[in-house]
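Peer 1: Output the structure for:
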Amino acid sequence: MRHVGVALAGLLGLADSVNSKLVETQNGMSVQGGTCETTDVNYFFSIPYAKPPLAERRYEPPEPYHVPPYGKVINGTNSPPACIQFGTGFAESGPQSEDCLYLNVWTPASTTSDSNLPVKVWLYGGGNQGGGISNPSYDGCYSAEDSIVVSINYRLGPLGFLALSDLGLSGNYAILDQLLGMQWVQENIKSFGGDPNKVLLFGESAGAADTFVLATRPEAPKLMKAAAMESGGGRDFATVAAAQTFQQSFFDQLNCSTPDLACARAASPSVLQAAHLVVAVEDATGVASALNFNGSRSAWSPLVDGVVIPEQPSTVGLQVPSILGSNAVEGALFVLAAYGEKAASLTQADYDTFLTYNFGPLAPLVNETFSLSKVFNGSVAAAVTTVVTDASYKCAAHRGLLRAAEKGVPVWSYRFSHGPSCAWFANIPSPYVSTLGATHTSEIPFVFNMTRNMPPPDGNCTFSEAEVGLSRAMSRAWTNMAEFGVPEPDDDGDSWPLWTADESMGVVLNDDVEVGEVDYETCAFWNKINDDLNKIEAVGQ
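Peer 2: Alright, predicted model coming up:
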């Protein structure tokens, strides 16, 4: 990220304006920030919202951070480490630590504590195994010019989701991290110029799935005005009982006697990472793990535990106005990651392996309905791309929309169909940008209003004029959700109509914003497959 830090020396008192870059929070903490290099926005990094989840706090709900009696000035000019990373495909390359429960805040430089600006709170993706708020692609310097942006670090992999009944562990520590981060926003964001009554929670991929969990909880209306889920809202999750086989396999790799919680807490992060690599699905079937359809085979994710997640969020339904959408070719990124140049030479046997892993006994039905020869002209890459796109993202969003509409909760749908002209993550090879198109994660720079120096932080590619306009429109709609609870407050729904099951209207985000039907035609099939898989899993518990 491009930022200019401000030294602590010589600061003798607190100021009333965020413009001073020294803010005192409601809980008595003082945070010294800096100014973005390219925009008139201040940032405040590495703000602790929970005690370090170390030793006896590992595998426990987070405890709120308490400021020492003598007060404390946080140096908010340095990015925090990512939480311990698991897996390879989504891992952050920078520093990581188990002491990671921090959040970042960006504010317009002119903001005062009385500005009452809308607040957008970000949950990153990464399969709940990787990711972090210091990733330059999540820089709030460009999207906080008319609002407050907050991003929350949360625990990942087994540190965020280990659930073993024999040890009395029910998982979902990451979800509790996120809830505590949202509570911190409610208690402290006014000090940064934000309005706690105008909060949007938004996330992408696993961050969208987690957003869906939080937005279906009964206290959601007290924590947020609205939610936005990019490529991940509406999913079902495994139960704790169904996840025991995988979880026990992981625990066995630690060479602990069972039950021995002290041993699990003493294992070093490197031992935990090695154990994960042994048991997680990161082999030649790699793309299959993107689906997470059969919950008992999922690596790390929220679990229906009867407490934090009492029942399937898709059954409960969203509790706040929400945006749910997906990208036109979500699966293309996973095909590239899993198969690379081999994608063009995949065979029916590879397709069968992919389907069997994801759909078990239902694989023949999927193979018949989405026949390689009849539907995809023999292209395994095209078939896998479509199955991942529809089954895991498009139709999950459709289920979330359906349930919300049934409950009378306002929801809006989108389909992101624009292939960016620049790479949006540094690890995406430039030659593949045009091939990937509107794939998984490709909407992120538009929501964050990033149009220059692509890929962040120091790339040499610039978005086109049309892309700049699309970016402004999307960023503005997300801000409107925070402020007004609707994406377009002044147009009576003409530019982004409310979604209904009868008409399925929404917006298609391509070179510009087009109002029209958002196609969910294949979702009757995929929603039936999802329900049948849930029944099969329940019988197997």
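Peer 1: From here on, just use CA atoms for contacts and neighbour counts.
Peer 2: Fine.
Peer 1: Would you map the strands across the stretch 251-400 of the chain?
Peer 2: Assigned by DSSP state E, counting those that start in this stretch, the strands in the stretch 251-400 of the chain fall at 322-327.
Peer 1: list the contacts for residue 462?
Peer 2: Residues in contact with residue 462, defined by Cα atoms under 8 Å, 6 or more residues apart in numbering, are 422, 451, 452, 453, 454.
Peer 1: and the second one, what element?
Peer 2: For residue 451, there is no host helix or strand (DSSP states H and E).
Peer 1: neighbouring contacts of stretch 86-102?
Peer 2: For stretch 86-102, contacts defined as Cα under 8 Å, 6+ apart pick out 46-54, 80-85, 126-127, 129-132, 135, 152-157, 177, 269, 273, 276-277, 280, 282, 337.
Peer 1: one more, for comparison:
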Amino acid sequence: MLFVMATSTLSRCIIFMSFLAVGSCKTTSVLQTTSGPMQGSIHSYNGSDVYQFIGIPYAAPPVRELRFMKPVPPTAWNSTFTAERFPPSCMQYLFENDRWLIPKESQNISEDCLYMNIYVPRATSSAEPKAVMIWIHGGGFTAGQGSIFDASYIALRGDVIVVTFNYRLGLFGFLSTEDTNARGNYGIWDQVAAIKWVSENIANFGGDNSKVCIFGESAGGNSVGLHTIIQENRGRIHRAISESGAVYSPRAVAEQSQTVARRAAEMLNCSTRSTKDIVECLRTVPAGDLLKVQGAASALSNQSGESFVNHMGPVVDGDLIIDHPVEILKNRSSEGFKFFQTLDILAGTNIAEGGLMYWPLMKYQHQYHYNISEGVPAGVLCDVVATAAAEEYAVSTRGLIKDAVCKQYTVRDGSLAEQGRSTVDVYADLQFFIPTVQTLDAHYTPEKVGRSFQYIFTHQPSFTWIRERPPWLIGANHAGELPFVFGLDAMYPPTHEKPRAERKLSESIMTYWTNFAKTGTPNGDPSLPIWPDYEPTTSAYMNLSLDLGSGVHLFSDRVHFWTRVVPDITSTVIEGQTDCACTIALGLFVSIYVAFATGFVMWL
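Peer 2: Below is the predicted model of the structure:
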């Protein structure tokens, strides 16, 4: 056995566990890592043991001269490191609505935050190493922490090792001057470092470093997508699960990063004569001051106000991300595409991802004379949402695309509620659903070098992150699948009832996810429906609901619009066959980032 249990008062443990489903009374044996020896703790979940190693440093604290630098290995230690305490969260604003999920220690924020947590189920034999799943949290690249996700339940359910970790966020993780003074992507480099640490050390925890699956949600899902084309990961990751995020997502790559850096410098009275001056000054300002200006520095507006474009996150730096991800995948001879093709990929979205627009659309109620609890009128769709969607495209095409979006998503003779659902679907499609389809289409090859799978999560959870959810917003909102991936006991409030039907769905999803991590296919459990491979000709998918079942050609009309109609418009205008006199509406659109930054959304 890999672990030797040590306990002082076993009888007290048994008494304690008779009252609670979770107990912790033991420590693991000492393990060796490249950083030094360490020891974790043993926790019992309904009678099954999980070995937890909490707060393992995988990189040196990125402070002082290491701010805005790639991560470096942590200083090695000789005495046994006790891995039992959650680390602080990386620099961010913690929202009151989230605190019940965040361990007490992680409710502190610090630049010294590059730590990971490892969850190992039961006793592990070195002769039978376990598959490994590495979780990348979401949060719009400005918020989130690994410690919010107790991976014990999914580790036990699938008999896999699960790793969670923190990475630098906001300006600390993604400040870029778009040159050698600050290339950016420090948060993604942190993720690469965490993956590397796992690859080099997980065998000592009973893991198989030839069966590593990365998975993540939202910004974490976008990160997963980026890692599938990053050469540094070759040989270290073998499968990938993207939940509500994709390498094709507009939010996977940020724009105008140098402008954001310059604005931050101006707000902190730093010289902006050169990018070198900007970086040298920002490297010395107190962390709290840098955090304070982050939101304002990145809130760039355009003719219609804030759009769907991301201004804080990964960038094309010519080093880690050598070209725009879409261009890499279009070039099938590129090294990035060749690596991408070798991986097994499972990706999907939730049916009501557009619920993220609920708060931004509130501000138009007076102007357009509607009550958002009843729905959203077509005027808001056409004047506000379609305009914002069109601004992702060249100026010469925006007028035609705006009109096309308006026509496509207007519900003829429908109710205000139906129009509301269709309106928020614009955001869902543009940011989540269509990029997922494009990623799966790009991944597929007839030879099936790497296998592809798609899902749609449609069940409306009995617990929702949206307070005062309107009745017209039906189905799973953004992040709604997370309690079902990690277990209801891990992510539902302790006092919230956990219906048996939802527990069964969660168990099914955990089984699908962990089977995929182990074998490259979610199938293997005879009690679950067969999940068909994704191919562009059939677009097969699994509907994750209380009534599991597969289907084909998910939302085919919306896929056709974004992958055929819109490209036809852009190519026609570019070729000069259409004279587009584009008039951009001046209605102010509040971006989803602003909704997140003000604390309305948990994971973006």
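Peer 1: just to revisit the earlier point, adding distance to residue 261 of the first structure and neighbour count as columns, could you present the contacts of residue 462 of the first structure in TSV?
Peer 2: Below are those laid out as TSV (distance: Cα to Cα, whole Å; neighbours: other Cα atoms under 10 Å):
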residue	distance to residue 261 of the first structure	neighbour count
422	47	23
451	48	23
452	49	19
453	47	15
454	45	21
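Peer 1: I'd like the distance between the aligned partner of residue 424 of the second structure in the first structure and residue 467 of the first structure.
Peer 2: Using TM-score structural alignment as the criterion, residue 424 of the second structure maps onto residue 385 of the first structure. When distance is defined by Cα to Cα, to the nearest Å, residue 385 of the first structure is 25 Å away from residue 467 of the first structure.
Peer 1: and residue 68 of the first structure, how many residues sit next to it?
Peer 2: Counted with other Cα atoms under 10 Å, residues neighbouring residue 68 of the first structure total 9.
Peer 1: Repeat that for residue 125 of the second structure.
Peer 2: Number of residues near residue 125 of the second structure (other Cα under 10 Å) recorded here: 14.
Peer 1: which helix in the first structure runs the most residues?
Peer 2: Assignment by DSSP state H gives helix 465-484 as the longest helix of the first structure.
Peer 1: Beyond that one, next helix or strand please.
Peer 2: Counting by DSSP H and E, the element after helix 465-484 of the first structure in chain order, helix or strand, is strand 505-509.
Peer 1: contacting residues around the alignment partner in the second structure of residue 275 of the first structure?
Peer 2: By TM-score structural alignment, residue 275 of the first structure lines up with residue 293 in the second structure. For residue 293 of the second structure, the contact set (Cα under 8 Å, 6+ apart) comprises 264, 267, 268.
Peer 1: go again using 7 Å as the cut-off
Peer 2: For residue 293 of the second structure, the contacting residues are 264, 267, by Cα atoms under 7 Å, 6 or more residues apart in numbering.
Peer 1: cool, residue 541 of the second structure as well?
Peer 2: Residue 541 of the second structure neighbours (Cα under 7 Å, 6+ apart): 453, 454, 455, 532, 534, 550, 551, 552.
Peer 1: One more pass at 6 Å, please.
Peer 2: 454, 455, 550, 551 (Cα atoms under 6 Å, 6 or more residues apart in numbering).
Peer 1: same check, this time on residue 125 of the first structure
Peer 2: Contacts of residue 125 of the first structure by Cα under 6 Å, 6+ apart are 204, 205, 206, 207.
Peer 1: Out of the contacts of residue 541 of the second structure, the closest to residue 383 of the second structure would be?
Peer 2: residue 455 (32.1 Å; Cα to Cα).
Peer 1: Assign the aligned residue in the first structure for the closest one to helix, strand or coil.
Peer 2: Aligned by TM-score structural alignment, residue 455 of the second structure pairs with residue 414 of the first structure. The local conformation at residue 414 of the first structure, judged by DSSP: H, G, I helix; E, B strand; the rest coil, is strand.
Peer 1: and residue 114 of the first structure, how far is that from residue 481 of the first structure?
Peer 2: For residue 114 of the first structure, the distance to residue 481 of the first structure - Cα to Cα - is 21 Å.
Peer 1: Residue 145 of the second structure and residue 166 touch, don't they?
Peer 2: Yes: applying Cα atoms under 6 Å as the test, residue 145 of the second structure and residue 166 come out as touching, 5.3 Å apart.
Peer 1: in the superposed pair, what's the mean gap between the longest strand seen in the first structure and the second structure?
Peer 2: Longest strand of the first structure, by residue count under DSSP state E: strand 194-204. Once fitted to the second structure, strand 194-204 of the first structure is off its aligned match by 0.7 Å on average (mean Cα distance after the TM-score superposition for the first structure).
Peer 1: which part of the second structure lines up with that strand?
Peer 2: Strand 194-204 of the first structure lines up with residues 207-217 of the second structure when matched by TM-score structural alignment.
Peer 1: what does that stretch rub up against?
Peer 2: Residues from elsewhere that reach stretch 207-217 of the second structure (Cα under 6 Å, 6+ apart): 129-138, 199, 237-244, 517.
Peer 1: Looking at those residues, which are in helices?
Peer 2: Within those, residues falling in helices by DSSP H are 199, 517.
Peer 1: Let's see which of the contacts of stretch 207-217 of the second structure end up in strands.
Peer 2: Short answer: these in strands (DSSP E) are 130, 131, 132, 133, 134, 135, 136, 239, 240, 241, 242, 243.
Peer 1: Let me know the closest of these to residue 31 of the second structure.
Peer 2: For these, the minimum distance to residue 31 of the second structure (Cα to Cα) is 16.6 Å, reached by residue 130.
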